[in-house]
Each structure stands twice: as structure tokens, then as C-alpha cells.
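**Q** What follows is a protein structure lacking sequence information:
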């Protein structure tokens, strides 16, 4: 795949996530914190989960890009593990549920609209990193991952995992919003 095509796709996905989050800022706190059951996530919990991952990945990507000696390459070649992780993160029609790590699970947290502000800021940081990444090799530059310090992914795959994960949980937040809207309309 051409590196420029991958980056363009990821930029568009990230801008869409940012725009959706900006739209959520207009909602009342009650809607943002509404849950269909005690063990499900609210809209704010969905985004807080993403913020926690962003707190790891944004600095990790910045650090690895800053220290990369790799010149940009025209093509990006996904690694088998990175491609697997990225594909599992893509939102599906029928969502394949995944267990999250305790440290990344926001359930029961007291959250306010600051979660949205932080998420929007992280999306802008990702946009900036995607633009800067045109100066490095997306295949040869490697990043650590949040679940293991021994596993490294190609930078292009790391971007895919993070951005697809963001999309996945934005879709979840939209489902929660629809459900909350249906119930309040009754």
C-alpha cells in the first residue's frame, strides 16, 4: 500500500472521530453519562477508555518518530501481527466484544465533559503526528505497544490500531446515544 494513501485514510478517520466528539459536547451531562445497564459503558466512559490509550500511544509515537533515522518510503508493508491487531479493532456490524485491561476500564469513574475536551485534543495530536509521519518510514520505524514492552509494531500498524480502536469506540458511543434517545422519547 502507498504510504501516502494510508496516511490520507487515517487522517480522514481521525478528523471524523474529532468532529463526532465535538458534536457530543452539545449534549447534556445526563445523556453523556447514561448507561443501559450497570456493567455497560456510557458515552463518556467510551471516550475515557480511548483517552487512557491515547495517554500511552501519543507520547510513544512522538518519541519513536523523533528518534527515527529512517527516511520516508513510498510503500508501507504491514506486519502480520500489526495487521491482525488493526483488523480486530475495526468496527464491525455485529461487534465482537473484547475484554479490556483493568487499568483501561473506566467503568464507575466520575466523568464530565473534560473527557471530550481531552479526546478532541488527542485527535488533534494524532492529526499532527500523521502529518509529521510523512518524514519517516512507516514500515521500519517501530513503536512499543501498551500490552507488552517486548512487542514492537511498525509505525503504520500502530497508527492503524489506535485509529481503528478510536473508531470502534466512537461507534459504540453512537449506539449508546441512539439507545438513550429511544428511551427518552418513550
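**A** It's in. Note that the coordinates shown come from a computational prediction; the quantities given were computed from them, not determined experimentally.
**Q** For the rest of this, base every contact and every neighbour count on C-alpha atoms.
**A** Will do.
**Q** Residue 78: what secondary structure?
**A** coil (DSSP: H, G, I helix; E, B strand; the rest coil).
**Q** Got another one to weigh against that:
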């Protein structure tokens, strides 16, 4: 378990979310539906499916996080200590440390052929909400707020761990989506 500066953590996560928004706008937003729904050359998900998968997690986590953050007292605690389980989940999803492929859980498997305009608009809306939640977290105790895990609701992670997991998961699938832009691309 590692204790880190809360402000530095949230600023780093905020920067990553800002990058995801910029990439989604620059790389995906003005592409046609057929291109965005084209399956990966390796048989994986299309760009739209990658983003819809992320949206499914946002639909679960963000309302719960918002409710807990807005009802939590204002606290000027400077540090956050990740749990072993939270750090493990984050390492699993991080594209640098989690090289293994995972099968998506039921309820998070995106169908083919979706409306890419709607999926991208929802992704951007959710990323803006995530920025709001991160910024709310600046004045809250990230160790005290617990959020149930989507696949195992009886497990409740610290909200600081949930932030790290969600953003690592987002990065993993943003990289996957970007690989679909050009076959054999550098992403």
C-alpha cells in the first residue's frame, strides 16, 4: 500500500482525461459511422465498440461516485493510500503494467453496428463528468469514500482506487481504439 499526494494524483488523472477528450474529438468525432464501426483488423472491437464499452462502466460508476462525493464532508486531507486490491485492479488495466488480455464481463460487451455519433457524444459527456468528479475529489477524503465494484458489488473500493482503475481502463481501450485508425499503426 502506497501513500501518495492526493493533489498530484488527481492532477495526473485529470491530465489523462483531458487527453482522452482531445483524442476523441480529434481522431474519432468527425469520422463516418462505417469507419468507426469497422471491426479491428485483428478481429477485435471497432472504435465505436471500444468507446461504448467504456461508457458502460461510466453508466455504473459515475452516478455512484457523484452521489458519494457530493454528500461527503469537505476535508483538506493531503494524502491518499491505495489498497492492495485497488492497486492490483489498476495494474491489471494499465496498458503498461497489464499486458494480459481480459474478456469483457456480461453487461459490458458492446454490440456491433451502433450509432457512432451517439456513442462518441456519450463518451465525451462522461469524460467531462469524470473531470468534474476528479475536481470534487480535491476537497474530499479519497480514503473514506467507498464505491462498490461493478462486477462484484460486495467489494467496495476507495474512490481514489476507483478513479485510478477507471482511467487506466479508459487508457487501455483508447489505445485499442487508436490502433483501429490505421492498420498496423504505431499506437
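**A** Received it, and whenever you're ready, just let me know what you need. In this text, all values refer to a predicted model and were calculated from it rather than measured experimentally.
**Q** where exactly do the helices run in structure 2?
**A** Secondary structure of structure 2, counting by DSSP state H: helices at 6-23, 33-36, 47-71, 84-93, 116-137, 159-179.
**Q** Residue 153 of structure 2 is nearest to which of those?
**A** Residue 153 of structure 2 lies closest to helix 47-71 among the helices of structure 2, at 10.9 Å (C-alpha to C-alpha).
**Q** in the closest one, what counts as buried?
**A** Of all the residues in helix 47-71 of structure 2, those buried under the rule 16 or more other C-alpha atoms under 10 Å are 47-55, 57-58, 61-62, 65-66, 68-69.
**Q** Name all residues that make contact with residue 87 of structure 1.
**A** By C-alpha atoms under 8 Å, 6 or more residues apart in numbering, the residues touching residue 87 of structure 1 are residue 161.
**Q** switch the cut-off to 10 Å
**A** 81, 160, 161, 164, 165 (C-alpha atoms under 10 Å, 6 or more residues apart in numbering).
**Q** Residue 185 of structure 2 now?
**A** Residues in contact with residue 185 of structure 2 (C-alpha under 10 Å, 6+ apart) are 178, 179.
**Q** Now with 8 Å, please.
**A** Residue 185 of structure 2 touches residue 179, counting by C-alpha under 8 Å, 6+ apart.
**Q** any idea how far residue 72 of structure 2 is from it?
**A** 44 Å (C-alpha to C-alpha, to the nearest Å).
**Q** go on, residue 20 of structure 2?
**A** Separation of residue 20 of structure 2 from residue 72 of structure 2 (C-alpha to C-alpha): 28 Å.
**Q** Also residue 115 of structure 2?
**A** Applying C-alpha to C-alpha, the value for residue 115 of structure 2 to residue 72 of structure 2 is 37 Å.
**Q** again, but for residue 36 of structure 2
**A** Residue 36 of structure 2 is 40 Å from residue 72 of structure 2, by C-alpha to C-alpha.
**Q** The two: which is more packed in?
**A** Using other C-alpha atoms under 10 Å as the criterion, residue 36 of structure 2 and residue 72 rank with residue 36 on top: 26 against 16.
**Q** Measure how buried the counterpart of residue 27 of structure 1 in structure 2 is and give me the count.
**A** Using TM-score structural alignment, the partner of residue 27 of structure 1 in structure 2 is residue 31. Neighbourhood size, residue 31 of structure 2 [other C-alpha under 10 Å]: 13.
**Q** can you tell me how far residue 31 of structure 2 sits from residue 24 of structure 2?
**A** Counting by C-alpha to C-alpha, the gap from residue 31 of structure 2 to residue 24 of structure 2 is 10 Å.
**Q** Pull the number of nearby residues for residue 134 of structure 2.
**A** 24.
**Q** So for the most centrally placed residue in structure 1, what's the nearest residue that isn't a sequence neighbour?
**A** Geometric centre of structure 1, nearest residue: residue 166, 2.6 Å, by C-alpha atoms, centre = their mean. Spatial nearest neighbour of residue 166 of structure 1, chain neighbours left out: residue 50 (6.3 Å); criterion: C-alpha to C-alpha, 6 or more residues apart in numbering.
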